[in-house]
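Q: Just a sequence and a predicted model for now, questions to come.
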Amino acid sequence: MDYLLTLVTDPAAWAALLTLVVMEVVLGIDNLIFISILSNKLPEAQRARTQRIGIMLALVLRLALLGTVAWIAQLTQPALTLFGHGFSWRDLILLGGGLFLVWKATREMHHHVAPADEAQGAAGKVVQMTAWAAISQILVLDIVFSVDSIITAVGMTEHVPIMFVAVIAAVMAMLFAAHPLSRFIDRNPTIVMLALSFLLVIGMALIAEGFGSHIPKAYIYAAMAFSAFVEAMNMLARRAHAKRAAVAKQ
């Protein structure tokens, strides 16, 4: 109890908490985009429930991993050597998650650009996806993002209570943002391709990190933010053009 009271009255602990919450929210954007895209492939009545289950699974995984912080810290130690390069368990998890994300994003891109007859055939396959099939795919990515998130938290602070509060706050933010983001993506088809390209970039970044090549996340998120800004300008331009066309017809 004295330890917790000390943290509550320590300005440095509050600064660490705020920084970690922001970092966890930013890291959670990747996970949230994937959940939104995947849940939009389900019937509308199942989407909100699937999103909540996927996000709550992410919370459970993160909290469970936080309970084994010492074990998580060891994931960065070399566990396998191939061709003279040492791979840790974290590297292998990132490689597996990155390959899965690249495969999934590429597959979804192909579905969206396929010819009409081929897309109709693919659409039949999409309808067959069940909520639990979607949740199982979400769970795979939850594991990857959870490990990366917890290792980031361990590197930023040594206080486990701060990590717990930051993770809970970030996941709650994801829970509130999931439905609006999902509806926005569903209503704007061009956003789907942009979001898939984000997932493709993130997947490649995970693969690169798995091979030991660190790519500063600030560069990735800056590029994503710029792309989102350009797409927002395009959306505004299309709406203005549609309004002018409607006025001209009158």
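A: All right, it came through fine.

Q: can we go C-alpha only for contacts and neighbour counts from here?
A: Fine.

Q: just how off-centre is the longest helix seen in the chain within its chain?
A: Determined from DSSP state H, the single longest helix within the chain is helix 217-249. Distance of helix 217-249 from the chain centroid (CA atoms, centre = their mean, to the nearest Å) equals 22 Å.

Q: Stretch 75-87 too?
A: Distance, centroid of stretch 75-87 to centroid of chain: 26 Å (CA atoms, centre = their mean).

Q: Pull out the buried residues from stretch 182-197.
A: For stretch 182-197, burial by neighbour count (16 or more other CA atoms under 10 Å) applies to 182, 185-186, 191-197.

Q: Now intersect those with the strands, please.
A: Judged by DSSP state E, strands contain none of the buried residues of stretch 182-197.

Q: for the residues you listed, which one is nearest residue 174?
A: residue 182 (11.5 Å; CA to CA).

Q: ok, and the closest non-adjacent residue to the closest one?
A: Leaving aside its chain neighbours, residue 182 sits nearest to residue 36 (4.7 Å; criterion: CA to CA, 6 or more residues apart in numbering).

Q: try this one next to it:
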Amino acid sequence: MESKLDGFLLLMQDPAVWAALATLVVMEIVLGIDNLIFISILTNKLPEESREKARRIGIGLALVMRLGLLATIAWIVKLTTPVVTLLGAELSWKDMILIAGGLFLVWKATKEIHHHVDPAEEADGTASKVVTGFGAAIIQILVLDLVFSIDSIITAVGMTPHVEIMVIAVIAAVSTMLFAASPLARFIERNPTIVMLALAFLLLIGTTLIAEGFGAHVPKGYIYAAMAFSAAVEILNMVARNARLKKASSAH
């Protein structure tokens, strides 16, 4: 135990290790934005008293799952070996997981967009929906986190061979998610137009996952730049709307 600790302390004296750690933490947090948007939209559909609990349980279990995946890192790396050919593309288990996750995101986002466009369908069975909704929300959070975890861990392996550094990066990123989940969810709930934008982001991310699963690499910088630009435009719209409302209320 002592020799492991000494080895870790020696490892942390290397500036290159600190650089890799900082890069990994930033990457994990950025990749976690997708997850946070999904968690916020999903938990906002639960009764108010259950939302915080669902976020904490979902993100807490996601941390346990990510650490468990890191313990099987040798197996995860093998997931990149092609196992089947579909539509002329050689697919590995990683590719198939990305495609399945992408399809799930596209289906979920499309369903939520339909619900927001035509909310008239919400009618009966509120109580039973609440009971099954809580468990379903946790399961869906974990399913999506599994997809993003495998992708980010395989990317992390290419950046550092040290599992200890990956563990620290994952803990830091998930802690940030835990801290940011509730404020983001409240912000989305207070601003209905943001919900539609967030669902559009999920559609974009889902489509990207499917494309990557079939071997079409889409640089993530482009995706996040587009998301940041759209979010900035929507924030300007919100500021303009609030200014108009204040002006109208002061006129009365």
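A: Received, thanks. Here the structure is a predicted model, which means the values were calculated and not measured.

Q: TM between them?
A: Comparing the chains after superposition, counting by TM-score structural alignment, normalised by the length of structure 1, produces a TM-score of 0.95; 247 aligned residues with a CA RMSD of 1.5 Å.

Q: hang on, the earlier thing: which residue lines up with the residue nearest to residue 182 of structure 1 in structure 2?
A: When structure 2 is aligned by TM-score structural alignment, the residue opposite residue 36 of structure 1 is residue 40.

Q: repeat for residue 229 of structure 1
A: Matched across to structure 2, residue 229 of structure 1 falls on residue 232, judged by TM-score structural alignment.

Q: do you know how far its match is from residue 30 of structure 2?
A: For residue 232 of structure 2, the distance to residue 30 of structure 2 equals 17 Å [CA to CA, to the nearest Å].

Q: Quick check: the strand or helix carrying the match of residue 36 of structure 1 compared with structure 1, mean distance?
A: For residue 40 of structure 2, the host element (DSSP states H and E) is helix 15-43. If you overlay the two and look at helix 15-43 of structure 2, the average distance to its match in structure 1 is 0.5 Å (mean CA distance after the TM-score superposition for structure 1).

Q: One more: stretch 97-117 of structure 2?
A: Superposing on structure 1 and averaging over aligned pairs (mean CA distance after the TM-score superposition for structure 1), stretch 97-117 of structure 2 comes out at 0.3 Å.

Q: For that stretch, buried residues please.
A: Residues of stretch 97-117 of structure 2 classed as buried: 97-106, 108-110, 112-113 (neighbour count, 16+ other CA under 10 Å).

Q: Ok, stretch 48-64 of structure 2 next?
A: Buried residues in stretch 48-64 of structure 2, counting neighbours by 16+ other CA under 10 Å, are found at 51-52, 54-56, 58-63.

Q: Mind picking the one among the residues you listed that's closest to residue 149 of structure 2?
A: Nearest to residue 149 of structure 2, judged by CA to CA, of the buried residues of stretch 48-64 of structure 2 is residue 62 at 8.8 Å.

Q: residues touching that closest one, list them.
A: Residue 62 of structure 2 sits next to 141-142, 145-146 when contact means CA atoms under 8 Å, 6 or more residues apart in numbering.

Q: The same query, at a cut-off of 6 Å, please.
A: Shown in contact with residue 62 of structure 2 (CA atoms under 6 Å, 6 or more residues apart in numbering): residue 142.

Q: Please tell me how far it sits from residue 97 of structure 2.
A: Distance of residue 62 of structure 2 to residue 97 of structure 2, given as CA to CA: 17 Å.
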